[in-house]
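**Student:** Using only what follows, build the 3D model:
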Amino acid sequence: MNIPNRITISRILLIPLFILLMSIPFQWGEWNIGDESLPVSHFVAALLFIIASTTDWIDGYYARKHNLVTNLGKFLDPLADKLLVSAALILLVETGAAPAWVVIIIISREFAVTGLRLVAAGEGTVLAAGNMGKLKTATQMVAISVLLLHNFPFSFIDFPFGTIMLYIALFFTVLSGYDYFVKNWHVMRDSK
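**Tutor:** This next block holds a predicted model:
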């Protein structure tokens, strides 16, 4: 197993720890940040999420630079991203930081694109992510990170940056999904 695939697997292995830190009410204390309080366990979970999100860029860059792109990596990388983002968004709904309807739309788009990729793979075609998808991922990661941090550092000025970024991420999620289906509709149309 090559280094990029090991990095991707490490991202997957961080997800249960992230979920535990967000779900179990550890009594590690909390910090007051503006009008908000940030439990230390949520801060640690947010750091884990940020680290895991960063490994998404690192493994892809390393694989392309050193010509280590594999079918296993093509499968694991988007799976790791979807698991990480889905887990974070669902936990943000549970904490009241994200509206459920936004999360449902984002996760539904991910299922739809995954379905299209599966149909394409069955036809022997690999559908790569485009620039719009990368923009979607970046806005999602920023929104989720800030919301996990209870809107820190913007909570000091009472500016809902995390919520605004979530709606921007929603916009790019829908737009990139539309773009992905328009560009690749031939896969569905021409499938056997």
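
**Student:** Going by C-alpha atoms from here, please, whenever you check contacts or count neighbours.
**Tutor:** Will do.

**Student:** where do the strands sit along this structure?
**Tutor:** For the chain, the strands defined by DSSP state E occupy 30-33, 36-39.

**Student:** Looking at the ones you listed, which one is packed in the most?
**Tutor:** strand 36-39 (a mean of 17; mean count of other C-alpha atoms under 10 Å).

**Student:** Now do that strand: which elements does it pack against?
**Tutor:** strand 30-33 (3 or more C-alpha pairs under 8 Å, 6 or more residues apart in numbering; DSSP states H and E).

**Student:** which residue is nearest the centroid of this protein?
**Tutor:** Closest residue to the average C-alpha location of the chain: residue 85 at 3.1 Å, with C-alpha atoms, centre = their mean.

**Student:** Give me the distance between it and residue 139.
**Tutor:** Note on residue 85: its distance to residue 139, by C-alpha to C-alpha, to the nearest Å, is 12 Å.

**Student:** Kindly report the same for residue 133.
**Tutor:** Counting by C-alpha to C-alpha - residue 133 and residue 139 are separated by 10 Å.

**Student:** Common neighbours of the two, please.
**Tutor:** Jointly contacting residue 133 and residue 139 under the rule C-alpha atoms under 8 Å, 6 or more residues apart in numbering are residue 172.

**Student:** Which helix in this structure has the most residues?
**Tutor:** In the chain, assigned by DSSP state H, the helix with the most residues is helix 161-190.

**Student:** Name the residues of that one that are buried.
**Tutor:** Neighbour counts using 16 or more other C-alpha atoms under 10 Å place 161-163, 165-167, 169-174, 176-177, 180, 187 of helix 161-190 among the buried residues.

**Student:** Please provide the structure for the following sequence as well, for comparison with the first:
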Amino acid sequence: MKRRMNLPNKLTIIRIVLTIFIIFFLLFPFEQIGVHMPEYIIKFNAPVKIGLEYIISGIIFIVAAFTDFLDGYIARKYKLITNLGKMLDAIADKVLVNSVLICFAANNIISPFITVIIIFRDTIVDAIKMQAAAKGKVIAAITTGKIKTAAMMVAITLLFFSNLPFEFWGIKVADVILYFAVIMSLISMTEYILKNKNVFE
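**Tutor:** From the prediction side, this is the model:
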């Protein structure tokens, strides 16, 4: 008899599915099929322009990011933590964040180098974790990695919404947090390498 997938794992799968919708709204060529996605200009201290596709994608991203918090909370509270859940959660997080970064780079929202750095970091860290797992060792998440993830989620959310409300005053908060996340990515990668270099011996 097959075991039913528990609620946290279902939420993780939902996060992956939501990522597909985000990619669709960010990259689909609506204009080529005659569908106009309007842009809105919000006037306060200075006018800020934001496209409908970014509003929709941003809302979906917030929901997806919330499922990341929710699945972990439920798993811990009701003792539903499984190896499958840990694996799916890590995959879903990377699929969500890296997919958005690729879309942002393709749409000239961020520099492609940022996307490359983040994906490179994730590849290195995943390689270390996989090698450790092959030897029966579990590598726990580290603080710098958690800070990187939190900062990246905040930066991406702000970028979806044109850095509002800070853009009204010309304060590039989204960029600052994004670069901070990149720095934390490199720091956490270095920390993973130094602490676990023995797994390749």
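
**Student:** circling back to that earlier point, now the two most distant members of the buried residues of helix 161-190 of structure 1.
**Tutor:** 161 and 187 (38.3 Å; C-alpha to C-alpha).

**Student:** for structure 2, what's the longest helix?
**Tutor:** The longest helix of structure 2 (DSSP H) is helix 52-77.

**Student:** residue range for that helix in structure 1?
**Tutor:** The counterpart of helix 52-77 of structure 2 in structure 1, using TM-score structural alignment, spans residues 40-65.

**Student:** likewise stretch 177-185 of structure 2?
**Tutor:** With TM-score structural alignment as the criterion, stretch 177-185 of structure 2 aligns to 165-173.

**Student:** How far does that stretch sit from its chain's centre?
**Tutor:** A distance of 12 Å separates the centroid of the chain from that of stretch 165-173 of structure 1, by C-alpha atoms, centre = their mean, to the nearest Å.

**Student:** That one vs structure 2, average offset?
**Tutor:** With mean C-alpha distance after the TM-score superposition for structure 1, stretch 165-173 of structure 1 departs from structure 2 by a mean of 0.7 Å once superposed.

**Student:** May I see the buried residues of the match of helix 52-77 of structure 2?
**Tutor:** Buried, per 16+ other C-alpha under 10 Å, within stretch 40-65 of structure 1: 40-50, 52-53, 55-56, 59-60, 63.

**Student:** Structure 1: matching residues for stretch 88-100 of structure 2?
**Tutor:** With TM-score structural alignment applied, stretch 88-100 of structure 2 matches the range 76-88 in structure 1.

**Student:** what residues does the matching stretch touch?
**Tutor:** Stretch 76-88 of structure 1 has contacts (C-alpha under 8 Å, 6+ apart) with 5, 8-9, 11-12, 15, 19, 49, 53, 56, 107, 110, 140-141, 144.

**Student:** Make a ChimeraX selection of the buried ones in those.
**Tutor:** Remark: buried members of the contacts of stretch 76-88 of structure 1, expressed as a ChimeraX selection using 16+ other C-alpha under 10 Å:
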select :5,8,11,12,15,19,49,53,56,107,110,140,141,144
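
**Student:** between the contacts of stretch 76-88 of structure 1, which is closest to residue 35 of structure 1?
**Tutor:** Nearest to residue 35 of structure 1 among these, with distances taken as C-alpha to C-alpha, is residue 144, at 19.4 Å.

**Student:** from memory that closest one sits against residue 161, does it?
**Tutor:** No: the criterion here is C-alpha atoms under 8 Å, and residue 144 of structure 1 misses it with residue 161 at 10.8 Å.

**Student:** how about the nearest residue to the alignment partner in structure 1 of residue 132 of structure 2, chain neighbours excluded?
**Tutor:** Using TM-score structural alignment, the equivalent of residue 132 of structure 2 in structure 1 is residue 120. Ranked by C-alpha to C-alpha, 6 or more residues apart in numbering and with sequence neighbours excluded, the top spatial neighbour of residue 120 of structure 1 is residue 187, at 5.9 Å.
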